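Asker: What would the 3D arrangement of this be:
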Amino acid sequence: MPLTLLDGPRIAPASGGAAKSLVVFLHGFGADGNDLIAIGREWARALPDTAFVAPHAPEPCAAAPMGRQWFDLTRQDPEVYKLGVAGAAPSLDHFLDQEMQRAGVDETKTALVGFSQGTMMALHVGPLRPKKLAGIVGFSGLLADKAAIAAPEAQKPPVLLVHGDSDQLIPVQALFMANEGLTEAKVPVEWHISQGIGHGIGPDGLSLAQQFLQRVLGAA
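Answerer: Below you'll find the model as predicted:
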């Protein structure tokens, strides 16, 4: 896939000063950056020195004409996932480089927060960055390429996985499989199952993710 220049909505630090950290939201299949950026407004009080950005994925989504996709999900197949995250990675990596430069921070003060297909991207791109990220939060997603993150040169950023026990689109078993793959790669993982939540994000998941980000970004 050729490099695509990404862009999306941003929220400046609530403190009004320069950013001391950066959170990048990666949306799910058929949505766009506007789908998750509102979470940044909820977290702004707890993370007042953090800038938030939510890029629109690089491709239009045929299944949702107003939405975007990181890669095509017409076939729900592990090989499609593996090739998809690898194909979209260069555009996301370029965006992260540019956005960290814009905010004046590096990987040590940058976290990724993904939902669904965005979690696939976060769990793939995050560990393969040249420097270790502050952390990764993955809501309702899966680990697309276990072998890639197990490579000796891969980084080991702390990860929080959150999944609803009533998710019928990506069953909660995906959390356990991701946890196993990340643990085998020696990536530190925390996880939480939200009771009664389908393919979405519950209040408990949002709260735990906020606390995780405060901790890994040094904002606690």
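Asker: From now on I want contacts and neighbour counts done on CA atoms only, so please keep to that.
Answerer: Fine.
Asker: Which parts of this structure are strands?
Answerer: Along the chain, the segments classed as strands by DSSP state E run 10-11, 21-26, 50-53, 59-60, 68-69, 110-115, 135-139, 159-164, 189-194.
Asker: show me where this structure has helices.
Answerer: In the chain, helices defined by DSSP state H lie at 37-43, 78-103, 117-125, 146-149, 173-184, 203-216, listed in chain order.
Asker: So which of the ones you listed is nearest residue 15?
Answerer: Residue 15 lies closest to helix 37-43 among the helices of the chain, at 12.5 Å (C-alpha to C-alpha).
Asker: Which positions in that closest one come out as buried?
Answerer: By neighbour count on 16 or more other C-alpha atoms under 10 Å, the buried set for helix 37-43 is 37, 38, 40, 41, 43.
Asker: Which residues lie in contact with the residue sitting nearest the centre point of the chain in this structure?
Answerer: Nearest residue to the geometric centre of the chain (C-alpha atoms, centre = their mean): residue 114, 2.6 Å. Counting by C-alpha atoms under 8 Å, 6 or more residues apart in numbering, residue 114 touches 25, 26, 27, 28, 120, 121, 122, 136, 137, 138, 139, 141.
Asker: Spatially, which two of those residues are the most separated?
Answerer: Most distant of the contacts of residue 114, by C-alpha to C-alpha, are 28 and 136, 15.4 Å apart.
Asker: Could you measure from residue 207 over to residue 201?
Answerer: Going from residue 207 to residue 201 by C-alpha to C-alpha, to the nearest Å gives 10 Å.
Asker: Could you also give me the structure for this next sequence, so I can compare it with the first?
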Amino acid sequence: MLDGPRIAPAAGGAARSLVVFLHGYGADGNDLIAIGREWSRALPHTAFAAPHAPQPCAGAPMGRQWFPLTMRDPHEYARGVAAARPALDAFLDSELARHGLGDRSLALVGFSQGTMMALHVGPQRRERIAGIVGYSGLLADPRALMADGVNKPPVFLLHGDQDDLIPVAALFGAAQGLAQAEIPVEWHVSLGLPHGIDPDGIAFGAGFLRNVLPR
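Answerer: Modelled structure (predicted):
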């Protein structure tokens, strides 16, 4: 079972919603949980969790990975997100049960490889989740979102125009794939930003979540 850092609702008492951060390749859950501390001011009744990905990372021995990356196989993204999906689904089920919440109170926030996971797993949950925020990532398997039973949570994609790891064109490809699956998508491009998250992106993400999570 996956595990990682958590933040209780700033307002105290039971959580009314849950945000789960999905970190990038070679990082771990500690990489994004600080965003939860900042967002807790805008989302005082929200609990935050940031699981460590299931595998040690060959490319970063101190970090974790959702799936291996060789950059040589055009299908490895699709196979990777599918293979990692059961572990993430199990964590989400457990964390929702911990708080007595359902999928409609859940939002996923991914960065890079974590965005690949969020965009793959989120729409395939049993019920529609509240929303997905994806930073600096891509849509790993557009065909999976065309299957029967796929849900349509609102998505907000953010990317830097100077990203040399996952070029900003990936944002537009993801937006097109989501639109073809009739999943509502908004996007923002940060000028001058490399592969990362800037203060504007953090502010936009908080605003989006305030709109989609249960009040």
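Asker: TM-score them against each other, please.
Answerer: The TM-score (TM-score structural alignment, normalised by the length of structure 2) is 0.99; 215 aligned residues with a C-alpha RMSD of 0.8 Å.
Asker: Map the residue nearest to the centre of structure 1 across to structure 2 for me.
Answerer: In structure 2, the residue matched to residue 114 of structure 1 (TM-score structural alignment) is residue 110.
Asker: repeat for residue 161 of structure 1
Answerer: In structure 2, residue 161 of structure 1 lands on residue 157 (TM-score structural alignment).
Asker: Likewise for residue 27 of structure 1?
Answerer: Using TM-score structural alignment as the criterion, residue 27 of structure 1 maps onto residue 23 of structure 2.
Asker: wait, that match sits on residue 117?
Answerer: No: counting by C-alpha atoms under 8 Å, residue 23 of structure 2 sits too far from residue 117 to count as a contact (9.4 Å).
Asker: still on that earlier bit, can you report how many residues lie near the match of residue 27 of structure 1?
Answerer: Residue 23 of structure 2: 28 surrounding residues under other C-alpha atoms under 10 Å.
Asker: For it, give me its contacts.
Answerer: Neighbouring residues of residue 23 of structure 2 by C-alpha under 8 Å, 6+ apart: 29, 31, 32, 50, 52, 53, 110, 111, 112, 113, 114.
Asker: Now with 6 Å, please.
Answerer: Residue 23 of structure 2 makes contact with 111, 114, according to C-alpha atoms under 6 Å, 6 or more residues apart in numbering.
Asker: What of the one 3 residues further on?
Answerer: For residue 26 of structure 2, the contact set (C-alpha under 6 Å, 6+ apart) comprises 57, 60, 63, 64, 65.
Asker: now it: how far from residue 154 of structure 2?
Answerer: Separation of residue 26 of structure 2 from residue 154 of structure 2 (C-alpha to C-alpha): 28 Å.
Asker: what does residue 98 of structure 2 give?
Answerer: Distance, residue 98 of structure 2 to residue 154 of structure 2, using C-alpha to C-alpha: 24 Å.
Asker: just residue 168 of structure 2 next, same as before
Answerer: In terms of C-alpha to C-alpha, residue 168 of structure 2 sits 20 Å off from residue 154 of structure 2.
Asker: Then residue 210 of structure 2?
Answerer: Distance, residue 210 of structure 2 to residue 154 of structure 2, using C-alpha to C-alpha: 13 Å.
Asker: And for residue 58 of structure 2?
Answerer: Residue 58 of structure 2 is 34 Å from residue 154 of structure 2, by C-alpha to C-alpha.
Asker: try residue 110 of structure 2
Answerer: 14 Å.
Asker: try residue 32 of structure 2
Answerer: Taken as C-alpha to C-alpha, the span from residue 32 of structure 2 to residue 154 of structure 2 is 21 Å.
Asker: where does the residue nearest to the centre of structure 1 sit relative to residue 200 of structure 1, distance-wise?
Answerer: Residue 114 of structure 1 is 12 Å from residue 200 of structure 1, by C-alpha to C-alpha.
Asker: How many residues are close by residue 84 of structure 2?
Answerer: 18.
Asker: Tell me the residue in structure 1 aligned with it.
Answerer: Here residue 84 of structure 2 is matched to residue 88 in structure 1, going by TM-score structural alignment.
Asker: wait, what's in contact with that match?
Answerer: Neighbours of residue 88 of structure 1 in contact, by C-alpha under 6 Å, 6+ apart: none.
Asker: Now stretch 196-207 of structure 1: buried residues?
Answerer: Within stretch 196-207 of structure 1, the residues that count as buried by 16+ other C-alpha under 10 Å are 197, 198, 199, 200, 201, 202, 205, 206.
Asker: Quick one: these as a markdown table, columns for distance to residue 5 of structure 1 too.
Answerer: As requested, these are arranged in a markdown table below (distance: C-alpha to C-alpha, whole Å):
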| residue | distance to residue 5 of structure 1 |
| --- | --- |
| 197 | 34 |
| 198 | 32 |
| 199 | 29 |
| 200 | 28 |
| 201 | 28 |
| 202 | 32 |
| 205 | 31 |
| 206 | 29 |
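Asker: Closest to residue 83 of structure 1 out of those?
Answerer: Set against residue 83 of structure 1, the nearest of the buried residues of stretch 196-207 of structure 1 by C-alpha to C-alpha is residue 199 (23.4 Å).
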